[in-house]
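Student: Sequence and computational prediction follow.
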Amino acid sequence: MTAQDSATPASPIAVSSGILLAVLGVVAFSLTFPSTVWGLESFGPWSLVSVRSVLAAVVAGTFLLAMRVPLPERRHWAGLATVAAGVVVGFPLLTTLALQTSTSSHAAVVVGLLPLTTAAFAALRTGRRPSRTFWAAALAGAAVVIAFTVQQSGGTLHAGDLYLFGALLVCAAGYTEGGRLAQWMPGWHVIGWALILCLPLALAGSAVALAYEPVRLSAHGVVGLVWVAAGSTFFGLYVWYRGMAEIGISKASQLQLAQPLLTLVWSVLLLGEALSPAAPPAAVAVLVCIAVTQRART
C-alpha cells in the first residue's frame, strides 16, 4: 500500500477508493462532538474518555487476535505511540473537557483548522511540498470554516478554547503519523495497536475515574459512549488512515473541511442547537475549496 505522499503516484482506482474511505472517516468523525455531549449525560469527562478507550481497545484487540496479526516491527512503535498520544488520548480528553463549557457547534472550530494544520504537519514530516494552488485553497477553506463557526458562536471565545486548540495540535500530529504508518500496515492495524498500547493506562484511568465521577446511565449516554468508542475511534480512524495511505495525507486532510458543517447539522438534528442561515453558502464555498485541493498537484 503506497501513499500519494510517497514517490510513486497512486492509480485512479486507488485515488477513488481512498477518497471514499476518507469521506467515510469524515462522516464518522462529524458525529464525535454530538455523541460526546450525549455521553456526558451519563459519564464524567475522565470516565467517558477512559471507558471509551477501553471499549475501543477491546474491539481492536478482538480483530487483531481473530486475524492473528503479528506485532508491529520495532521501528514502528514510536509512531504508534504518537498516534496513541494524539488521537486515542489527547484529542478525546481535551475535546471532552472543552465540551463541558462549549457547545458542539462551537467546538467545530477545531476541525475547521485541523485540515490546514494536518497538511502543515505532513509537509514537515514527509518532506513533500504541495503546490501553491493547494495551499491557497486550503487556507481559503480554513478561513471560510473559521469565519462561519466564529459567527455561529457569536464571535466570542470560551474558556474551553484552550482545550480545543491543544486538541487541534495533538490530533494533527496523530493523523500525520498514522497516515505515514498506513503506508506499511493496514489502517486498522495502526489504530488497533495504538489502542492496545493505551489499554493499561485506559484501564487504570477507568478504575480511578469511575470511583470519583458519578454514573447516571441513560439511552443518550450509552449510545454516545458506544459511538465514540466503536464509530469514531475504531471504524472512523480505520477508514481514515486507509484513505490517507491511498491518496496522501495532505489531500485527505482537506476533505475534513466539510466536517465542521456536518457536525453543525448533527448538532441541530441530535442536540437541538440552532443553525445559522449562513450555513448553505458556507457549505458551497467549502466544497469548492475541497474540489480545488483534490485536483491540485502535491
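Tutor: Arrived safely. In this text the structure is predicted, and so the values were computed from the model without any measurement. Numbering: from 1, shown residues only.

Student: Please make it C-alpha for all contacts and neighbour counts, starting now.
Tutor: OK.

Student: Which residue ranges of this protein form strands?
Tutor: Read by DSSP state E, the chain holds no strands at all.

Student: Helices along the stretch 1-150 of the chain, start to end?
Tutor: 12-30, 32-39, 45-66, 77-83, 91-98, 104-126, 132-152 (DSSP state H, counting those that start in this stretch).

Student: Quick one: closest of those helices to Glu246.
Tutor: Closest approach to Glu246 among those is made by helix 12-30 (5.0 Å; C-alpha to C-alpha).

Student: returning to that earlier point: name the stretch among the helices of the stretch 1-150 of the chain that sits most buried.
Tutor: A comparison of these by mean neighbour count, using mean count of other C-alpha atoms under 10 Å, puts helix 32-39 on top with a mean of 26.

Student: how far does that one sit from the chain's center?
Tutor: Centroid separation for helix 32-39 versus its chain: 14 Å, with C-alpha atoms, centre = their mean, to the nearest Å.

Student: Ok, stretch 106-124 next?
Tutor: Using C-alpha atoms, centre = their mean, the offset of stretch 106-124 from its chain centre is 10 Å.

Student: same thing with stretch 113-129?
Tutor: 15 Å.

Student: who touches that stretch?
Tutor: 5, 130, 138-139, 142, 145-146, 168-169, 171-173, 175-176, 180, 249-251, 253-257, 298 (C-alpha atoms under 8 Å, 6 or more residues apart in numbering).

Student: how about 6 Å then?
Tutor: The contact list for stretch 113-129 (C-alpha atoms under 6 Å, 6 or more residues apart in numbering) reads 142, 168, 172, 176, 250, 253-254, 256.

Student: Helices - which of those residues land there?
Tutor: Among the contacts of stretch 113-129, DSSP state H puts 142, 168, 172, 176, 250, 253-254 in helices.

Student: got another, please set it beside the one above:
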Amino acid sequence: MIQHSKNSQPGHSRASSGWVSGLVGVLIFSGSLPATRIAVQGLDPIFLTVARATIAGTLGLILLLVFRETRPVRRDLLPLLIVALGVVVGFPLLTALALRHITSAHAVVFIGLLPLSTAIFGVLRGGERPQAAFWLFSALGSCAVVAFAVRNGLHASPLGDALMLAAIVACGLGYAEGARLSRHLGGWQVISWALVLSLPVMVPLTWWAWPASFAGVSQAALWGLAYVSLFSMLIGFVFWYRGLALGGIASVGQLQLLQPFFGLLLAGVLLHEQVPPVMIVVTVIVVACVAGARRFARAVPVRQAG
C-alpha cells in the first residue's frame, strides 16, 4: 500500500477517495437484506447470525495472521467490542429476526434512517461537527425514504418494524465506532479484529445452533449465507470503514440513503418482490440530499482574531 503524507494528499483528494470507497461498500451492503431474506427461508435466524460471524471471523483471523498485523492496544478493546456488538451481532441478528415478519423490500427502506444514526454517533463518538445545513439535507433525505416506506405499507408488522429500528441504532453506533478506530488501525483490520474478538462466543453458539440436517435447506439459502458471511460481514467493511475514515463519518455516511434503492432493485430482480415506479422519483430526491449533505458536512473553520 502506498503511503501518502498530509502534504502530498490534499483533503479534497482524501474526501473523494473516501466517497468512492464508501460507495463500493454501500453497493456491497445493498445485497445484505435480500440475501438475508433468502437465507432465513431455510435457516434459523440465530444460526444465520452466529454462522456468518464465525465464517467471517475465521477468514479475518487468517488475514491478520498472514499479514502479521499488530495487536490492538488495551484502549482499543472496548471500542472493538462495541463494533462487534453493533455490526457483528446486533444488526445481523435483529434484521434476520425482522425479516421473518416483513419482506426485504419493506425492511430495506429502514436503511434510510441509518445515515442519521451514523451521523449522530459520529458527533457523539467521532467528534465531528457538521454545519446546520448538513442536518437539514440529512433529515430531508431520511424523511423522503420514510415517506416512501409509509406509502408502501409501514404498518405491515409492528414487531418487524421495531426490530429494524433497533438494528439501525446498533448499526449506526458500530459504524461510527469502527470508523473512528480505522483512522489508526485500518479499515479491514478493524472489522477483522472485531470478528476475532467475537469468535470465542460465536463458535460455540454456531455449534449449538447447528441444524440437525441441511437436507431441507435450499441452495439459495446457502448462497445467501455465503454472501452475508463473505461480503456483508467482511469485504464490504473493508471499503466502508476506509471510506468513513477518509471522507468523514457524517459525510460519507449519507451514501447509505442510496442503499434502500439498490436493495429494492435487487429484491425485485432476485426475489421478484414488487418495486413501485415512485421509487425513481424518491431516488432523485435522495441523490440531491446526499449531494447537499456532502457539501455541508465539514464544520466551518473559526477565524482567528487579528
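Tutor: Looks like it arrived, so ask away. Quantities reported herein were computed from a predicted structural model and do not represent experimental measurements.

Student: How close are the two chains, by TM-score?
Tutor: TM-score of the superposed chains, computed with TM-score structural alignment, normalised by the length of the first structure, equals 0.93; 291 aligned residues with a C-alpha RMSD of 1.8 Å.

Student: mind giving me CSV with the helices of the stretch 1-150 of the first structure and columns for distance to Leu225 of the first structure?
Tutor: As requested, the helices of the stretch 1-150 of the first structure are arranged in CSV below (distance: least, C-alpha to C-alpha, whole Å):
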stretch, distance to Leu225 of the first structure
helix 12-30, 14
helix 32-39, 5
helix 45-66, 6
helix 77-83, 21
helix 91-98, 12
helix 104-126, 16
helix 132-152, 25
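
Student: And these: which comes nearest Ala229 of the first structure?
Tutor: helix 45-66 (4.7 Å).

Student: still on that earlier bit, please identify which of the helices of the stretch 1-150 of the first structure is closest to Gly243 of the first structure.
Tutor: Closest to Gly243 of the first structure of the helices of the stretch 1-150 of the first structure is helix 12-30 (C-alpha to C-alpha; 4.0 Å).

Student: which two in the ones in helices among the contacts of stretch 113-129 of the first structure are spaced the farthest apart?
Tutor: Ala142 and Thr176 (17.9 Å).

Student: ok, back up a step: what's the closest of the helices of the stretch 1-150 of the first structure to Val239 of the first structure?
Tutor: Comparing the helices of the stretch 1-150 of the first structure by C-alpha to C-alpha, helix 12-30 comes nearest, at 5.1 Å.

Student: other SSEs contacting the closest one?
Tutor: helix 237-247, helix 259-271 (3 or more C-alpha pairs under 6 Å, 6 or more residues apart in numbering; DSSP states H and E).

Student: These: which one's closest to Pro281 of the first structure?
Tutor: Among those, the nearest to Pro281 of the first structure by C-alpha to C-alpha is helix 259-271 (10.9 Å).

Student: Next, the mean deviation of the closest one compared to the second structure.
Tutor: By mean C-alpha distance after the TM-score superposition for the first structure, the fitted helix 259-271 of the first structure averages 0.7 Å away from its aligned residues in the second structure.

Student: Buried among the ones in helices among the contacts of stretch 113-129 of the first structure? Need that as a selection in PyMOL.
Tutor: Only the buried entries of those go into this PyMOL selection, using 16 or more other C-alpha atoms under 10 Å:
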select buried, resi 142+168+172+176+250+253+254
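
Student: mind putting the ones in helices among the contacts of stretch 113-129 of the first structure in TSV, distance to Gln151 of the first structure included?
Tutor: Formatted as TSV, those follow (distance: C-alpha to C-alpha, whole Å):
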residue	distance to Gln151 of the first structure
Ala142	14
Leu168	20
Ala172	24
Thr176	29
Ser250	27
Ser253	24
Gln254	22
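
Student: Which member of the ones in helices among the contacts of stretch 113-129 of the first structure is positioned nearest Glu73 of the first structure?
Tutor: Thr176 (18.9 Å).

Student: mean shift between the longest helix along the first structure and the second structure?
Tutor: Longest helix of the first structure, by residue count under DSSP H: helix 187-212. Helix 187-212 of the first structure differs from its equivalent in the second structure by a mean of 1.1 Å after superposition (mean C-alpha distance after the TM-score superposition for the first structure).

Student: Please point out which parts of that helix sit buried.
Tutor: Going by 16+ other C-alpha under 10 Å, helix 187-212 of the first structure has these buried residues: 187-199, 202-203, 205-206, 209-210.

Student: thinking again about what came up before, so which of the contacts of stretch 113-129 of the first structure is the closest to Val288 of the first structure?
Tutor: Proximity of the contacts of stretch 113-129 of the first structure to Val288 of the first structure (C-alpha to C-alpha) peaks at Gln254, which lies at 11.3 Å.
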